[in-house]
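In: The following block contains a protein sequence and its predicted model.
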Amino acid sequence: MQIPFRIAGKEGVPEWIILELQGDLESRTQEEMASKFIGDLHFTKEGIPILIIGHHIMYGKVQDLEKPYALMHKKKRNTDTKEMEVDGTETQETTASTAGVEYLIKALIRKKILFKSRPKPIIAVQTANVS
């Protein structure tokens, strides 16, 4: 499963990273998980990514992609333009219609965060007060 998300980029250029999980991510209620809160992503002081989902923790690593991906937005294009042609003394108006699709590049994706180990349960340790 791959999940793209946005991070702060350099020089005002949007930079995105892919979050890749090995295996499946399932909900207890079997409902669709699109646009839902999944968990928390943190980084240690050494830059190691940590993903916390419920009562489970996963450690990952940041990797460069072999080939960068482009995040594109598909936009329909339909423009009618009128052109004036002057040929000697005659003036003609022609209408040129161009219909098609254009793709706008929103961001480039050059890195991914890979989580390939099994999640480990988070166990809270309680200390007893000894009197």
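Out: Yep, that arrived.
In: When you work out contacts or count neighbours from here on, use the C-alpha atoms and nothing else.
Out: Fine.
In: Thr29 versus the spatially closest residue to Tyr69 that is not a sequence neighbour, what's the distance?
Out: Distance criterion CA to CA, 6 or more residues apart in numbering; nearest residue to Tyr69, sequence neighbours excluded, is Ile109 at 5.0 Å. Remark: distance between Ile109 and Thr29 (CA to CA, to the nearest Å) = 32 Å.
In: who's more crowded, the two?
Out: Ile109 (20 against 6; other CA atoms under 10 Å).
In: Which residues are in contact with the more buried one?
Out: By CA atoms under 8 Å, 6 or more residues apart in numbering, Ile109 lies in contact with Glu15, Trp16, Ile17, Ile18, Pro68, Tyr69, Ala70, Leu71.
In: Nearest to Leu104 among those residues?
Out: Nearest to Leu104 out of these is Leu71 (CA to CA; 8.5 Å).
In: what sits against that closest one?
Out: Leu71 touches Ile105, Lys106, Ala107, Leu108, Ile109, counting by CA under 8 Å, 6+ apart.
In: My guess is the third one contacts Ile17. True?
Out: If I follow you right, that is Ala107. No - in terms of CA atoms under 8 Å, Ala107 does not count as a neighbour of Ile17; the distance is 10.0 Å.
In: So between the two, which is more surrounded?
Out: Ile17 (22 against 17).
In: Pasting the second one now:
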Amino acid sequence: MQIQVKCNCGEGKCPEWAIVELQGVVEAQPSFENQLPGLEIGRLCHSSSEGNYTFTVGYHELSGSKIVLKKPLLVLKKKKVVDPDSDNSPKMELDVIGIIRHKILFKTRPKALISKQQIKEKKV
């Protein structure tokens, strides 16, 4: 079976995506289970001086690094197309919407972020 893939963005101009790889399970609270698409679970920051990444989820901070994939991956979107010249049976096409060349790997245990309560000094 032949699968045709179309790229409308031009050679070398596809948007870059990245994979975020975590060790463990990310679970949403029961009150958010029906709102998972578009749910913000944390903040991803990049330190350009060190080349490290930090991912903060609630009171936990993970440290990670960027790794180049051996083989790039394509991000595809499936589309049904009806060819008027054929017997009107829908044909599937795949559009390239991005390419993944890197992954950000968080392989260490998270560091707990504990903030100390500020003590106000009384002036006498």
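Out: Arrived safely, thanks for sending. From a predicted model like this one, the values you see are computed outputs, not experimental measurements.
In: List the TM-score for the superposed pair.
Out: For this chain pair, the superposition-based TM-score is 0.73 by TM-score structural alignment, normalised by the length of the second structure; 107 aligned residues with a CA RMSD of 2.3 Å.
In: The residue nearest to Tyr69 of the first structure and Gln92 of the first structure: what is the separation?
Out: 49 Å.
In: And the helix or strand containing the residue nearest to Tyr69 of the first structure, what's buried?
Out: According to DSSP states H and E, Ile109 of the first structure maps onto strand 90-115. Residues Ala107, Leu108, Ile109, Arg110, Lys111, Lys112, Ile113, Leu114, Phe115 are the ones in strand 90-115 of the first structure that count as buried (16 or more other CA atoms under 10 Å).
In: any idea which helix or strand comes after that strand?
Out: Along the chain past strand 90-115 of the first structure, the next helix or strand (assigned with DSSP H and E) turns out to be strand 120-121.
In: which part of the second structure lines up with that following strand?
Out: Matched against the second structure by TM-score structural alignment, strand 120-121 of the first structure falls on residues 111-112.
In: which residue sits closest to the counterpart of His60 of the second structure in the first structure, ignoring its sequence neighbours?
Out: Counting by TM-score structural alignment, His60 of the second structure corresponds to His56 in the first structure. The shortest distance from His56 of the first structure to any residue other than its chain neighbours is 4.4 Å, reached at Pro121 (CA to CA, 6+ apart).
In: Give the equivalent position in the second structure for the residue nearest to Tyr69 of the first structure.
Out: Using TM-score structural alignment as the criterion, Ile109 of the first structure maps onto Ile100 of the second structure.
In: where's that match relative to Pro90 of the second structure, distance?
Out: 29 Å.
In: same check, this time on His60 of the second structure
Out: 48 Å.
In: ok, now Leu113 of the second structure?
Out: From Leu113 of the second structure across to Pro90 of the second structure, the span is 53 Å (CA to CA).
In: Disregarding flanking residues, what is the spatial nearest neighbour of the residue mapped onto Gly39 of the first structure from the second structure?
Out: Under the alignment (TM-score structural alignment), Gly39 of the first structure pairs with Gly42 in the second structure. Counting by CA to CA, 6+ apart, Val57 is the residue found nearest to Gly42 of the second structure once chain neighbours are left out, at 4.4 Å.
In: show me what contacts the one you found?
Out: Contacts for Val57 of the second structure were tallied using CA under 8 Å, 6+ apart; they are Ile41, Gly42, Arg43.
In: Could you do Lys74 of the first structure as well?
Out: Neighbours of Lys74 of the first structure in contact, by CA under 8 Å, 6+ apart: Val101, Glu102, Tyr103, Leu104.
In: which ones are touching the residue lying closest to the first one once chain neighbours are set aside?
Out: Put plainly, it is Val101 of the first structure. Leaving aside its chain neighbours, Val101 of the first structure sits nearest to Lys76 (4.5 Å; criterion: CA to CA, 6+ apart). With contacts defined as CA under 8 Å, 6+ apart, Lys76 of the first structure is in contact with Ala99, Gly100, Val101, Glu102.
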